[in-house]
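# Pasting the sequence and the predicted model now:
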Amino acid sequence: MAALTKVPRVKLGSQGLEVSKQGLGCMGMSSNYGLPKPEPEMIQLIHHAINSGVTFLDTSDVYGPHTNELLIGKALQGGWREKVQIASKFGISFPDGKMTIRGDPEYVRACCEASLKRLGIDYIDLYYVHRIDTHTPIEVTVGEMKKLVEEGKVKYIGLSEANASTIRRAHAVHPITAVQNEWSLWSRDLEDEIVPTCRELGIGIVPYSPLGRGFFSTGPKVMENLTENDSRKNFPRLKPENLEHNKQVYERVSAMAARKGCTTAQLALAWVHHQGDDVVPIPGTTKIENFNQNLGALSVKLTPEEMAELESYASLDVVKGERHAFMHFTWVNSDTPPLSSWKAA
């Protein structure tokens, strides 16, 4: 096998956190994309990633739920902890099978304590609000996270799927290190407001689903032979009525990749990397060969003309369907009540 691409180290945000330029999304190892994968194979993949220089591991308490953090905890045993930066999240639960978002102080603290125990670590490097609780002022949620930082249980704080106003309000309570939002060739709604806000405040950007949940890896084939519990069946762009139309996006990107001598996934991922040095995507995979391929995206160079050409293939007027199955819980609807309302309650 050819030597793997050397992974640069970058500063994520302006608070001091340093991570690999590309991370590893671990969700699919345990949940959402079909059945959990064999634990020994996933631990082998995590160790391979770390040895390859990808040290920024992304998880959440809701993945499984809980089993993904347990998996990573096992992978970190035996001296691996000091080699990695662990990002985890809280805020989403399914108590009655229905998605619930919580950001109240008691819940924040309970989630952190539980994640630390499952991961088997003393502190979480980057702790995100996974989704915004629109009933709790963001100042209250981040205020409790600030206490966790002061207690040494969390090093840095992040937000996921938060709008510009929420980011500013949170940052005023405690510096936000990173914002994790969906960002890919065909999911670009954060570019007008969120990206400029993050850059103004010195906040790093962590794109999740940079390969469109596998669409930019294999195109329409990603939907073949899925298990009943695979969440991708619920995503509008991947439903049959839209997928037939959207396959033209994949075909155009694939043709350009062939001209450049790289894979379609590498080209789509390289586009995300070219958004800036403050951008650290976290593509997920469950296979070492796919991980190695994703790593190769770091070597793909794109000119401004090529960037524009790629963007034209997946513009909003070309793509059919919403980017997320739960758009109501994304940054578009992440405003929270004013702090004064909480004090009066």
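Good, I have the coordinates.
# contacts and neighbour counts: CA atoms only from here.
Noted.
# Show me the contact partners of stretch 182-192.
Contacts with stretch 182-192, where a contact means C-alpha atoms under 8 Å, 6 or more residues apart in numbering, come from 161, 181, 207-212, 268-269, 271-272, 310-311, 314-316, 319, 323.
# Quick check on the residues you listed: which are buried?
Buried members of the contacts of stretch 182-192, counted by 16 or more other C-alpha atoms under 10 Å: 161, 181, 207-212, 268-269, 271-272, 310-311, 314, 319, 323.
# List the ones among the contacts of stretch 182-192 that fall in strands.
N181, P207, Y208 (DSSP state E).
# Verify the stated contact: the second one with A178.
No - with contacts counted by C-alpha atoms under 8 Å, P207 stays clear of A178, the gap being 10.1 Å.
# In terms of secondary structure, what does the helix or strand hosting A110 contact?
Assigned by DSSP states H and E, A110 belongs to helix 105-119. Contacts defined by 3 or more C-alpha pairs under 8 Å, 6 or more residues apart in numbering; DSSP states H and E place helix 105-119 against helix 67-75, strand 85-90, helix 138-150.
# Just the angle for the next helix or strand after it relative to helix 138-150, thanks.
Using DSSP H and E, the helix or strand that directly follows helix 105-119 along the chain is strand 124-129. Per axes from the mean of the first three to the mean of the last three C-alpha atoms, to 10 degrees, the angle that strand 124-129 makes with helix 138-150 is 170 degrees.
# Check it against this one:
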Amino acid sequence: MELRALGSQGPTVSTQGLGLMGMSVFYGATDDTESLATIDRALELGVNLLDTAESYGPFINEQLLGKALAGRRREDIVVADKTGVEITDEGQIVDLNGRPDYIRRALDRSLRHLNTDYVDLYYMHRIDPKVPVEESIGAIAELVAEGKVRHIGVSEATAQTIRRAHAVHPLAAVQTEYSLFERGIEHNGVSETLQELGIGLVAYSPLGRGFLSGAITSPDDFAADDWRRSDPRFQGENFDRNLDVVREVRRIASEKHVTPSQLALAWVQHQGAVAIPGTKRRSYLEENIAATEVTLTAADIAAIEQVAPHGAVNGDRYSPEGMATLNG
């Protein structure tokens, strides 16, 4: 597995990381035994960036990662965690909360769940509009000084917010949805800002929440408790139109003798981002990691651009309530 520096200020991470969210929540039934085996296999194959958040469960995903970390050399693993969504100790999600007192309390709780004494990369999961971002980042900067956090990031922030945060303490990374299905950062100033400031890009949902795998052919493919049943891009006419895009991606992948997932991940990596595809099964993990060996030619990029340009996908990426938390 090739390693790269995450921006000019961040840690050295594997070209592809692993998103752990789906191992605990949102995507149907879970199996901790298989999930832990998947994390073990990822580490064996050279993945060192493992991504979680206090809100995944809540807490359950952090606790799962804590089990995976047990007995391992902590310095070999880059643990990314997130805060900014207030959660009671009983696991009740309240609202966005970027206040310094909450951030400090949340990190101490996360460290207990993770069974570690520091987090390598700590993100503001969402930006609280009620709290100046300078105050939130200033609080995490204090935690850096105390050794509880190594690097700081923000997630789903505007270019202006990124600049304001970076002025308080250098950001190592910005995490945002980025894929052939979601290319908004190329057109809202975020990509240019990251390049200018030397901040790394971490792409979550690089497979369009599984759509780009080519394995989803109907909304009925989802379990009853899979949240994608309420995702606008998987609804009605949007689903049908987006499936047309996937068919074209599958065609290009077939011509290149790779899977659609591998083509989609190779494209994200070609853009300079560190992709963190989520999976809870070893077979999909191995397929995804093989994308790090895929080289895209100029002709490949042109063909992909033709079938999946910005704006090709129909529907918002979250419900109206979820969309309201973006671009903080």
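Received, thanks. Keep in mind it's a predicted model, so treat the numbers as computed, not measured.
# which residues does the residue nearest to G10 of structure 2 when sequence neighbours are not counted contact?
Computed as C-alpha to C-alpha, 6 or more residues apart in numbering, the closest residue to G10 of structure 2 that is not its neighbour in sequence is A172, at 4.2 Å. Under the criterion of C-alpha under 8 Å, 6+ apart, the contact list for A172 of structure 2 reads L6, G7, S8, Q9, G10, P11, L121, H151, I152, G153, I199, G200.
# what do we get in structure 1 for A172 of structure 2?
Matched by TM-score structural alignment, A172 of structure 2 corresponds to T177 in structure 1.
# For I157 of structure 1, see how far away that match is.
Taking C-alpha to C-alpha, to the nearest Å as the measure, T177 of structure 1 falls 6 Å from I157 of structure 1.
# that older thread, so can I have TSV of the ones in strands among the contacts of stretch 182-192 of structure 1 showing distance to V140 of structure 1?
Formatted as TSV, these follow (distance: C-alpha to C-alpha, whole Å):
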residue	distance to V140 of structure 1
N181	21
P207	26
Y208	26
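# which one of these sits closest to P304 of structure 1?
When those are compared for distance to P304 of structure 1 (C-alpha to C-alpha), P207 wins out at 20.3 Å.
# Give me the aligned partner of the closest one over in structure 2.
In structure 2, the residue matched to P207 of structure 1 (TM-score structural alignment) is A203.
# For that match, give its distance to A173 of structure 2.
Using C-alpha to C-alpha, we find A203 of structure 2 at a distance of 10 Å from A173 of structure 2.
# and the equivalent of G91 of structure 1 over in structure 2, how many neighbours?
Residue pairing (TM-score structural alignment): G91 of structure 1 is matched to G84 of structure 2. Using other C-alpha atoms under 10 Å, the number of residues around G84 of structure 2 comes to 25.
# Enumerate every residue touching G84 of structure 2.
Counting by C-alpha under 8 Å, 6+ apart, G84 of structure 2 touches L96, N97, G98, I103, M124, H125, R126, I127, D128.
# tally of neighbours for the second one?
Counted with other C-alpha under 10 Å, the burial measure for N97 of structure 2 works out to 23 neighbours.
# Just give me the match in structure 1 for it.
So N97 of structure 2 corresponds to R102, using TM-score structural alignment.
# Test my guess that its match contacts D133.
Yes - if you go by C-alpha under 8 Å, R102 of structure 1 and D133 touch, sitting 5.2 Å apart.
# For the residue positioned nearest the centre of structure 2, give its distance to L50 of structure 2.
Compute the mean C-alpha point of structure 2, and by C-alpha atoms, centre = their mean the closest residue is Y204, 2.7 Å away. Noted for Y204 of structure 2: a distance of 12 Å to L50 of structure 2, by C-alpha to C-alpha.
# now I252 of structure 2
Distance, I252 of structure 2 to L50 of structure 2, using C-alpha to C-alpha: 30 Å.
# Look at the two and report which has more neighbours.
Neighbours were counted for I252 of structure 2 and for L50 using other C-alpha under 10 Å; L50 has more, 23 against 19.
# residue contacts, the more buried one?
Counted by C-alpha under 8 Å, 6+ apart, L50 of structure 2 has contacts G17, L18, G19, L20, I77, V78, V79, A80.
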